[in-house]
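can't give you the sequence, but here's the structure:
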């Protein structure tokens, strides 16, 4: 028996005790790991002169403990007596040189990029700015404690007794894109206190409805913890859609029926959907963060290692490939590790079945250059033995993604089939693609089997050669309009739509307008 046989499948958590592979003070896993006599803290900050973990008591008092050990650019230490439920943040000290991207400021408390749970609300947005008046001027001396949500130490998750994954074959997959908060917000069959929550989505009436209309997989619009942009907050609005990620490991607390119970409630929702034979796919945003451009707040990544997490130009400003102020550098080892750790956590610890990657083409532009299907991040995802077994879906982007190859040979239905994302229309039934769909929105190298599946016919074509892994294809740039299924007629027709919709803002995404029968997201795996 190996030393790790009694540990959970995920390396992010221990079973409540130390082991030879994860001793107290180990640099990995990153984040806060609760052990039997305290908590192990580790954070990526390779260029910081010093990093402190800030332990916040219920009254708001702060106790700072220096992370004295540095390994592979990770600052880490074991702090005795810190228990699950304790709140914490980090302070990083170092050089203030904004023209090179170094923006260390010990006056700013920072959210752990690997926090598994987040609590608290924002205060004065100006307190989160690391600079005084000019992003390239003097640093701010104002303490941001009390103005930023904090991380929460989590106990090890229990993996015993969870339902089996549905593992729906690709050729039988029907994806339904929905917003957790909106889907049950006014559903009279859901108890009032559960509407708009994770538990609301797990209600029997909701599960019965999804099964009745033929849904095999739900794709949840972003459920990572989301922070509304300061400019949107200033207008008295909030970010509804969730494309402004503040924590890649923590479920959004907005959708918790009981404040602070969002992690357990999310797992309960996943288990309920799995028990009903429905997969859970997450819409994930690993192309940018909530910190906006260089004049934005210092919430987490910017204060720990801005040059390591973000694409920066020669003057220290953010390179904006996403239209949201910043771009995560998909060639950076720090980003590759963070994204893969996050994806594995959601698969192994939480139990989801796949991911839809927002602006997937950005993940394949190392250093901001042209798209490369062999980019470090895409390669890491495709070759990871855990991630290669789940559904991976690429959103079309600019430029479009030619191909993201994934090792999915263990999945049934691997021979070039097509996955169709639908939303129920006025009739309450799932929409289906008509025979003209491949012509309405071209896809690259669509196989005859995929075309037959799209037309609703049984394929007679020979399967793909054994041993050749399928590719996840994205639509070509031949057609820049999104097809929309009309409420009348026999099939969907093409209606022009802008592909430059506001992302991560408090505006309605075009593909989610009331009355649309489909979401407009179609992929060929």
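Cool, got the structure. Note that the coordinates shown come from a computational prediction; the quantities given were computed from them, not determined experimentally.

C-alpha only now, for contacts and for neighbours.
Noted.

which residues are contacting the longest helix anywhere in the chain?
Looking only at the chain and at elements set by DSSP state H, the helix with the highest residue count is helix 262-275. Outside of helix 262-275, the residues that reach it under the criterion CA atoms under 8 Å, 6 or more residues apart in numbering are 117, 162-166, 198-199, 201-202, 207, 250-253, 255-257, 279-280, 350-352.

Toward the C-terminus, what is the element adjacent to it?
Scanning forward in sequence from helix 262-275, with DSSP states H and E defining helices and strands, the next element found is strand 279-284.

Between helix 262-275 and that following strand, find me the angle.
Orientation of strand 279-284 against helix 262-275 (axes from the mean of the first three to the mean of the last three CA atoms, to 10 degrees) gives an angle of 140 degrees.

For strand 279-284, buried residues please.
Across strand 279-284, burial judged by 16 or more other CA atoms under 10 Å covers 279-284.

gap between the residue nearest in space to the middle of the chain and residue 131?
Note on the chain: the residue nearest the mean C-alpha position is residue 284, at 3.2 Å, using CA atoms, centre = their mean. To residue 131, residue 284 is 30 Å away according to CA to CA, to the nearest Å.

again with residue 297
Residue 297 sits 9 Å away from residue 131, taking CA to CA as the criterion.

here comes the other one, which I'd like you to weigh against the first:
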């Protein structure tokens, strides 16, 4: 059967494939192509059946309508134009191209050298490129009302469930597994408020990985930003929507980590599967002195030109599609500085930021930026405009340095505990504009942070050259795995102290999946290429006591406004005439300038007052010796309770005598709260 393709009923504004009852509209944008061809395939995507030139043109949009073509049709494109690298053009009609507006693919991307073969070789890449599937969007997604993300749980979907024994085998490693009761129960047990899903969009391995027998586990190498990766969501948007609804049913929001800074087509020697073949000069930034070279502000070989109208339109459509199809509550933007970069540098007024703030679908979603890239002026923590929240690497580094035992760190620690006003203190900003974390997918796991002084990335096949070198980590006397009970106990104590610090600080706490279980990557701090037991959570070895401890921290935080208030700590008077924070020495006196400048200070206390008079006290002792802390008297009618001590995670809450000094254990965090005297724990529960 020969398919008719006509321009008479075209819909050029609707880019991609638009399914109607009586056929399908196709539209592609390219400013520099001479011709765009629609390629159709049989129902299995095995055989290319037709090639049809898109007959219509409206400005730079080629379009056509195919009557009677059914939903589910498999298709792709080819584009003809100049192959003139010196001018930024790399058209190659021998390359099959996926639709950048596709919402479903029939198979995952697999890297093959044929995808990057130069035009002079005339290698047809058709057999190796996924086919797009024309589908009607559902627009059934229903996000929850906006709220700050709170306790956020960063999750590698495949690694989270791949080894979970009580999840059906067919669901393990997929988004659908997130709807299973055992995994939902785990999130609820922790008190997770928001799950941040690492990339779900269709992605392609870097070209060096297949030769090493490796694959990209993280997915930060996308091709089709609107199409779910068939390996993670074989059921497409419907599968993701069901998982999001299951999370919503537990009161948990869902964010999608999305990569709009680059594509998986890599540098000028990379594969041609989409943007490069449709209009290389349009989609990517090029070196000013040599248009044949791509700007590499991302470290991946290319950088999207996010300030250009057609690229911005694609990004808007991408974000809206995910919200409307899945009900996702917002996004985390990988290397978000790229989205604000103009030809003359980063700008808070960049078109992308304005688009998000004004779009009726997007403006009330959660938007979290990773506020750095490797380009010029790439570090922009604290400089993103509303409504963007930002990852907070300064919190990570300053807290690590304090607990590692570095000198002169107590002042920086206090700044992070107080909400990081040095970064987010501009008018209109709050501590909840910052996302605090100790560890993330990119770097050591929390367990490895206290077990390795050096990275151990040999499995990545790059001679241990990849990954961060300055990790602010320590090993408690032995590098890596050990059976020494004293070293293991010290590491557990340090992990709990770090976690307690995270949950008593102002801002949104974020934990990476598995860190609450004691997960290790064997010292690998760049495990992007390890789709195996290195990144998969081994639930059989889970530290159940640590899970309970994290849940307890979250309940404590949520239950006490003095710990969770979304306001910077300033030391100024709050309601009732009490300052919002008092920074304390061991003897209960206020910290002096000399105390703050004491190079070897390892102890810090803070007494917090919330509006309404509720108070809490936190002691952080990073020293190797116990410290006697002089207590503050509670309010009239209240008793002082030691609610949590990180050195003894299973210890129950117990009353304290404010007249007696409190021995604060070495390498620990103690949290004290005030409770009505009639409801305070009885002395039998004492943990002192």
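Received the coordinates, thanks. Computed from a predicted structure; not experimentally measured.

From the contacts of helix 262-275 of the first structure, list the buried ones, please.
For the contacts of helix 262-275 of the first structure, buried by 16+ other CA under 10 Å: 117, 163, 165-166, 198-199, 201-202, 207, 250-253, 255-257, 279-280, 350-352.

Helices - which of those residues land there?
Among these, DSSP H puts 198-199, 201, 207 in helices.

Using a markdown table, lay out those together with distance to residue 308 of the first structure.
Rendered in a markdown table, the data for those read as follows (distance: CA to CA, whole Å):
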| residue | distance to residue 308 of the first structure |
| --- | --- |
| 198 | 34 |
| 199 | 37 |
| 201 | 38 |
| 207 | 43 |
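
Contact partners for the aligned partner of residue 60 of the first structure in the second structure?
Residue 60 of the first structure is assigned residue 47 in the second structure as its aligned equivalent, the criterion being TM-score structural alignment. Contacts of residue 47 of the second structure were listed using CA under 8 Å, 6+ apart, and they are residue 41.

So what's the residue count around residue 510 of the first structure?
Residue 510 of the first structure has 17 neighbours, counted by other CA atoms under 10 Å.

Distance check, it against residue 482 of the first structure.
In this structure, residue 510 of the first structure and residue 482 of the first structure are 9 Å apart, going by CA to CA.

so where do the helices sit in the first structure?
Taking DSSP H as the test, the helices found in the first structure are 180-183, 198-201, 204-212, 230-234, 262-275, 301-309, 333-344, 376-383, 437-440, 448-455.

Among these, which comes closest to residue 152 of the first structure?
For the helices of the first structure, distance to residue 152 of the first structure was read as CA to CA. The smallest value, 11.2 Å, belongs to helix 262-275.

what does that closest one correspond to over in the second structure?
Under TM-score structural alignment, the match for helix 262-275 of the first structure in the second structure covers residues 236-249.

what comes up buried for that stretch?
Using 16+ other CA under 10 Å, the residues of stretch 236-249 of the second structure that count as buried are 236-248.

Average separation of that stretch from the aligned part of the first structure, please.
With both structures laid over each other, stretch 236-249 of the second structure and its partner residues in the first structure are 1.4 Å apart on average (mean CA distance after the TM-score superposition for the first structure).

burial of the closest residue to residue 187 of the first structure other than its chain neighbours, as a residue count?
The shortest distance from residue 187 of the first structure to any residue that is not its chain neighbour, by CA to CA, 6 or more residues apart in numbering, is 7.1 Å, and that residue is residue 195. The tally of other residues near residue 195 of the first structure (other CA under 10 Å) stands at 25.

Tell me the residue in the second structure aligned with residue 195 of the first structure.
Across the two structures, residue 195 of the first structure finds its equivalent in residue 172 of the second structure, going by TM-score structural alignment.

Now do the aligned partner of residue 333 of the first structure in the second structure against residue 629 of the second structure, distance only.
Counting by TM-score structural alignment, residue 333 of the first structure lines up with residue 309 in the second structure. The gap separating residue 309 of the second structure from residue 629 of the second structure is 60 Å, by CA to CA.

Buried residues in stretch 13-26 of the second structure, which are they?
For stretch 13-26 of the second structure, a neighbour-count test (16+ other CA under 10 Å) marks 15-20, 24-26 as buried.

what does that stretch correspond to over in the first structure?
The alignment of stretch 13-26 of the second structure onto the first structure (TM-score structural alignment) covers residues 28-41.

and the matching stretch, how far apart are its ends?
Between the opening and closing residues of stretch 28-41 of the first structure there is a gap of 9 Å (CA to CA).

just stretch 418-433 of the second structure next, same as before
For stretch 418-433 of the second structure, the separation between the terminal residues is 13 Å (CA to CA).

Next: stretch 24-40 of the second structure.
In terms of CA to CA, the two terminal residues of stretch 24-40 of the second structure are separated by 12 Å.

cool, and stretch 391-402 of the first structure?
Terminal residues of stretch 391-402 of the first structure are spaced 18 Å apart (CA to CA).

how about that stretch: buried residues?
Within stretch 391-402 of the first structure, the residues that qualify as buried by neighbour count (16+ other CA under 10 Å) are 391-397, 400-402.

which part of the second structure lines up with stretch 233-245 of the first structure?
Equivalent residues of stretch 233-245 of the first structure are located at 210-222 in the second structure, counting by TM-score structural alignment.

Quick one: residues in contact with the matching stretch.
Taking CA under 8 Å, 6+ apart as the criterion, the residues outside stretch 210-222 of the second structure that touch it are 111, 156, 198-206, 209, 259, 262-264, 460-461, 527-531, 535.

so of those, which ones are in strands?
With strands identified by DSSP state E, the entries of the contacts of stretch 210-222 of the second structure that belong to them are 201-203.

List just the nearest of those to residue 351 of the second structure.
Of all these, the one with the least separation from residue 351 of the second structure (CA to CA) is residue 201, at 23.4 Å.

The residue lying closest to the closest one once chain neighbours are set aside and residue 348 of the second structure, how far apart?
In space, not counting the residues next to it along the chain, residue 201 of the second structure is nearest to residue 228; the distance is 4.4 Å by CA to CA, 6+ apart. Separation of residue 228 of the second structure from residue 348 of the second structure (CA to CA) stands at 30 Å.
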